[in-house]
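J.: Sequence and predicted structure are below.
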Amino acid sequence: MGITYDEARIRNLKFKIVNALVNDSRVSLDESFNNEKLVKIFYFKQRDIEQFKTNLFNEDGQILDEVKRSIEEIVQMNMRVREEVDYGEECEKLKVGYLALKNHYDSFESNQEFIEQQLDNLSTVASNLHYYILPIYDERFICNSDILPEDDLSDYYYHFHSIEDLYRCIFETDKSLSWKSTGGDLNLGYKLNFKVYTSRWGHYDNYTFSREHYGWKIGAFGKDAKCDKNGEVLKEVGKQYVTEHTGLHYFLNHDSVQYPRNGVEYALEMLWNDADSKEMEVEELQSKLSDVAAWISEVEKATHQYQPSWCNYY
């Protein structure tokens, strides 16, 4: 069945708590944590609090017993490897092995025996380093691995890209995720412009977007619509929806805009995820959102411009 985003995110939230415990002796698993503390101490995102708090904490803000036991086991593993593992030596092994594998792939060679030999060695090294540095990984990468790292470290790290993630955590920190990052909270709630050309009116109309913890809030025609990451209607539990009257598609269709709907939905979801997973500045988010609007506008123009003169369908 693989690993869902939610499972991967909950895993990362546990590791945020573990990192806080390891790095600050004042933090105790026995205390109660309100939302402010979840952000200040564990660097939870607003989305984490909205969606995953109940997976980790009870109504009083205390860590659930099962979660507490799991976190304590990880902390104990961290203490053990720090006593038993020579960090510098293992890092050097990782560096040598990773670069050997990378050079092998970059040269387009396919010596399966060599690859397996390197992965055999590296998966052991990675297992030693894993509990030493307590890494946070992109949820999408964990999902692609089809296994949570702690379920079977040897299996998880028996892949080049998993080894590469660990390598970056140690040697290329600018390309890795910090446990202290609140990622996309940096760009939540800002009103952004989304200017789309409409042949129907012969000018650009400006829709508004803001990235929210649930997806996008899109504004047009004097009203706002809660939308999913891909710009379509947000389906909330217990509510009824008339999908053709909500979301970006409804707004564009209202103005008879012709555009690549599937591609735009994919782009909006990809952009939302990208803005959520790293500390993307609002200016960069606006720029990339404008790229999508420009794409729609150019397709709209071309659709009308290049249709046969005798057709006049659009």
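T.: Structure's in. What do you need?
J.: going forward, measure contacts and count neighbours with C-alpha atoms only.
T.: OK.
J.: Tell me where the chain has helices.
T.: Shown for the chain, the helices assigned by DSSP state H span residues 5-23, 35-40, 46-56, 65-84, 87-106, 112-133, 139-145, 153-156, 160-171, 247-254, 261-277, 282-305.
J.: Tabulate those (TSV), appending distance to Ser181 and mean neighbour count.
T.: Formatted as TSV, the helices of the chain follow (distance: least, CA to CA, whole Å; neighbours: other CA atoms under 10 Å):
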stretch	distance to Ser181	mean neighbour count
helix 5-23	10	19
helix 35-40	10	14
helix 46-56	12	16
helix 65-84	20	15
helix 87-106	24	15
helix 112-133	16	18
helix 139-145	14	17
helix 153-156	24	19
helix 160-171	14	18
helix 247-254	30	18
helix 261-277	9	17
helix 282-305	16	17
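J.: Burial check on Lys195, number of neighbours?
T.: Using other CA atoms under 10 Å, Lys195 is surrounded by 20 other residues.
J.: my bad, Phe108
T.: Other residues close to Phe108 by other CA under 10 Å number 9.
J.: can you pull the contacts of Tyr214?
T.: 47, 227-229 (CA atoms under 8 Å, 6 or more residues apart in numbering).
J.: thinking again about what came up before, for the helices of the chain, please prepare a markdown table with the additional fields distance to Ile218.
T.: Shown next, in a markdown table, are the helices of the chain (distance: least, CA to CA, whole Å):
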| stretch | distance to Ile218 |
| --- | --- |
| helix 5-23 | 24 |
| helix 35-40 | 27 |
| helix 46-56 | 18 |
| helix 65-84 | 37 |
| helix 87-106 | 43 |
| helix 112-133 | 40 |
| helix 139-145 | 25 |
| helix 153-156 | 39 |
| helix 160-171 | 35 |
| helix 247-254 | 7 |
| helix 261-277 | 12 |
| helix 282-305 | 12 |
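J.: Would you point out the most distant pair within the contacts of Tyr214?
T.: Maximum pairwise distance in the contacts of Tyr214, criterion CA to CA, is 15.0 Å, between Arg47 and Cys227.
J.: shouldn't Glu52 be in contact with Asn12?
T.: For the record, residue 52 is Phe, not Glu. No. Judged on CA atoms under 8 Å, Phe52 makes no contact with Asn12 at a distance of 11.2 Å.
J.: so how far is Ser28 from Asn78?
T.: Distance, Asn78 to Ser28, using CA to CA, to the nearest Å: 17 Å.
J.: One more: Lys288?
T.: The value you get for Lys288 to Ser28, if CA to CA is used, is 42 Å.
J.: same check, this time on Ser210
T.: Counting by CA to CA - Ser210 and Ser28 are separated by 37 Å.
J.: more neighbours, those two?
T.: Each of Ser210 and Ser28 has its neighbours counted (other CA under 10 Å); Ser210 has more, 20 against 10.
J.: Burial check on the residue nearest to that one when sequence neighbours are not counted, number of neighbours?
T.: Excluding its sequence neighbours, the residue lying closest to Ser210 (CA to CA, 6 or more residues apart in numbering) is Lys191, at 4.8 Å. Applying other CA under 10 Å, we find 16 residues neighbouring Lys191.
J.: Comparison target below:
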Amino acid sequence: MAMKNPDSVSFNEAHIRNLKIQIIKLASQRGEDINSVINNLYSENEIHDKFYFRKNDIHEYKANFFESHGTEYHFRNLMTERLKEYSGKHKEAKENYSDARSRFLDQSKALFRRMEENPWNFDNDDFERTKNDLKDDLSILHWGSLPIYKEKYMEERGALPEKDVVAYYDDIYTFKDLVKWIEEEATWKPSFKGDCNLDQDMNFSVYSRRWGHRDSYRIKRTISGWDIRAIAINGSSAKDGTGMIMENLDHDNIFYPKQSIKDAFTYLWEMADEREMTVEELAAKLQNIADWISAIEKVFGECKPDWL
């Protein structure tokens, strides 16, 4: 990925951008007029159901989009302006989208074939020529397809696409992202993703040398991390397990590689949040971490010098 732009973009900014795009895409798919969408009042449940704001989205980002009106919410003025602008550009781009799409895919695929044929001598001039040939199509393709990219991709790029569409794709990696999106856009569907595995009780069984057997904790994934219930210590933890999970392990003198386990908890939390992972799959992966800790704890005890 290219070096990060001085105008850096945070995960939150990228996610808010994706939520805006999602609202436009959903309205377009349903054939709804954007003015009727933005002028309505919505309950919190309607925000969740209509716009596919997940529980964490409502908790973290509701105020970026809505102002309260009694027990209901309406879009903020600045947000209505942005949504109307995006919707207008989307409608305009759709008029020439089909021709631009065919031309773009043909030329980009030809470029990629040339790159595959000569992988050790990438010709940046070839990319520049192709990109310049397609420059007028980039805005049409972007606004016509309304791509939703992973937040970390936009963080790495250091920019949001809508700030300068042509400049955003002035990079082989973001250019490839657009090609992939356009190829797969028909399969896009809104999703509540990890909401299906939030606040579900799961077992976390860890061996302890102190007690000579496994102890079973109860853990839930929450919108901000994890919640653990145990005999000794109960409460919340961050996504990486910092807090009550680590305190329980430390309380029982369980030996574990702290940073690696923190990385594992973080990676699992993000994986469970990003897709519709079933509770059964999440529970199994959570127990994988517990089994890993247990194996290290046993080996540590077996290999520890008997004079210590």
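T.: Happy to help now that I have it. Since we're looking at a predicted model, the values are computed, not measured.
J.: So after superposing, what's the score?
T.: Here the TM-score for the pair of chains, by TM-score structural alignment, normalised by the length of the second structure, is 0.86; 295 aligned residues with a CA RMSD of 2.4 Å.
J.: So which of the helices of the first structure is nearest Trp179 of the first structure?
T.: helix 5-23 (5.6 Å).
J.: Tell me what angle that closest one forms with helix 65-84.
T.: Orientation check (axes from the mean of the first three to the mean of the last three CA atoms, to 10 degrees): helix 5-23 of the first structure against helix 65-84 gives 50 degrees.
J.: Please enumerate residues in contact with helix 5-23 of the first structure?
T.: With CA under 8 Å, 6+ apart, helix 5-23 of the first structure has contacts from 27-28, 41-44, 52, 55, 67, 71, 74-75, 134-137, 139-140, 142-143, 148, 179-180.
J.: can you tell me which residues contact Arg214 of the second structure?
T.: Per CA under 8 Å, 6+ apart, neighbours of Arg214 of the second structure: 205-208.
J.: mind checking the longest strand of the first structure?
T.: Ordering each strand of the first structure by length in residues (DSSP state E) puts strand 203-212 first.
J.: Please identify the buried residues of it?
T.: 206-212 (16 or more other CA atoms under 10 Å).
J.: Including distance to Asn253 of the first structure, could these go into CSV?
T.: Formatted as CSV, these follow (distance: CA to CA, whole Å):
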residue, distance to Asn253 of the first structure
Asn206, 15
Tyr207, 13
Thr208, 16
Phe209, 17
Ser210, 20
Arg211, 22
Glu212, 23
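J.: out of the residues you listed, which one sits closest to Val96 of the first structure?
T.: Checking the buried residues of strand 203-212 of the first structure against Val96 of the first structure by CA to CA gives Arg211 as the nearest, at 41.7 Å.
J.: what residue lies at the spatial centre of the first structure?
T.: With distances taken as CA atoms, centre = their mean, the residue of the first structure nearest its centroid is Ser277 (3.9 Å).
J.: how about the nearest residue to that one, chain neighbours excluded?
T.: The spatial neighbour of Ser277 of the first structure that comes closest, neighbours along the chain excluded (CA to CA, 6+ apart), is Gly183 at 5.3 Å.
J.: Nearest to Ala220 of the first structure, out of the helices of the first structure?
T.: The nearest among the helices of the first structure, by CA to CA, is helix 247-254 at 6.8 Å.
J.: Need the residues that contact the closest one.
T.: 218, 220, 225-227, 231-234, 244, 258, 261.
J.: mind listing which of the residues you listed are in strands?
T.: 218, 220, 225-227.
J.: count of residues packed around Asp146 of the first structure?
T.: Asp146 of the first structure, neighbours per other CA under 10 Å, totals 14.
J.: Aligned to it, what sits in the second structure?
T.: Aligning on TM-score structural alignment places Asp146 of the first structure opposite Gly158 in the second structure.
J.: got it, and Asp274 of the first structure?
T.: Using TM-score structural alignment, Asp274 of the first structure pairs with Met271 in the second structure.
J.: what's the answer for Asn187 of the first structure, then?
T.: With TM-score structural alignment as the criterion, Asn187 of the first structure matches Asn197.
J.: Next, the buried residues of stretch 186-202 of the second structure.
T.: Across stretch 186-202 of the second structure, burial judged by 16+ other CA under 10 Å covers 192-198, 201-202.
J.: And it, end to end?
T.: By CA to CA, the extent of stretch 186-202 of the second structure from end to end equals 36 Å.
J.: Contacts made by it with the rest, please.
T.: 22, 26, 52-55, 218-223, 272-279, 282-283.
J.: Turn the buried residues of stretch 186-202 of the second structure into TSV, columns for distance to Asp250 of the second structure.
T.: TSV is the format used below for these (distance: CA to CA, whole Å):
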residue	distance to Asp250 of the second structure
Phe192	35
Lys193	33
Gly194	29
Asp195	30
Cys196	31
Asn197	27
Leu198	26
Asp201	22
Met202	21
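J.: which among these gets closest to Lys262 of the second structure?
T.: Met202 (18.4 Å).
J.: and that closest one, how far is that from Thr222 of the second structure?
T.: Relative to Thr222 of the second structure, and taking CA to CA, Met202 of the second structure is found at 12 Å.
J.: cool, Val179 of the second structure as well?
T.: Distance of Val179 of the second structure to Thr222 of the second structure, computed by CA to CA: 35 Å.
J.: What is the aligned counterpart of Asp177 of the second structure in the first structure?
T.: Going residue by residue (TM-score structural alignment), Asp177 of the second structure aligns to Asp165.
J.: Please tell me how far that match sits from Ile142 of the first structure.
T.: For Asp165 of the first structure, the distance to Ile142 of the first structure equals 10 Å [CA to CA].
J.: Now do the nearest residue to Leu64 of the first structure once chain neighbours are set aside: how many residues are near it, please.
T.: Excluding its sequence neighbours, the residue lying closest to Leu64 of the first structure (CA to CA, 6+ apart) is Phe57, at 5.2 Å. Residues within reach of Phe57 of the first structure, counting by other CA under 10 Å, total 18.
J.: Hmm, Phe57 of the first structure is touching Glu66, no?
T.: No. The criterion here is CA under 8 Å, and Phe57 of the first structure misses it with Glu66 at 10.2 Å.
J.: can you pull the contacts of the closest residue to Leu160 of the second structure other than its chain neighbours?
T.: Among residues not flanking Leu160 of the second structure along the chain, Met154 sits closest, at 6.1 Å (CA to CA, 6+ apart). Counting by CA under 8 Å, 6+ apart, Met154 of the second structure makes contact with 9, 14, 160.
J.: number of nearby residues for Asp24 of the first structure?
T.: 11.
J.: How much space separates it from Glu279 of the first structure?
T.: 24 Å.
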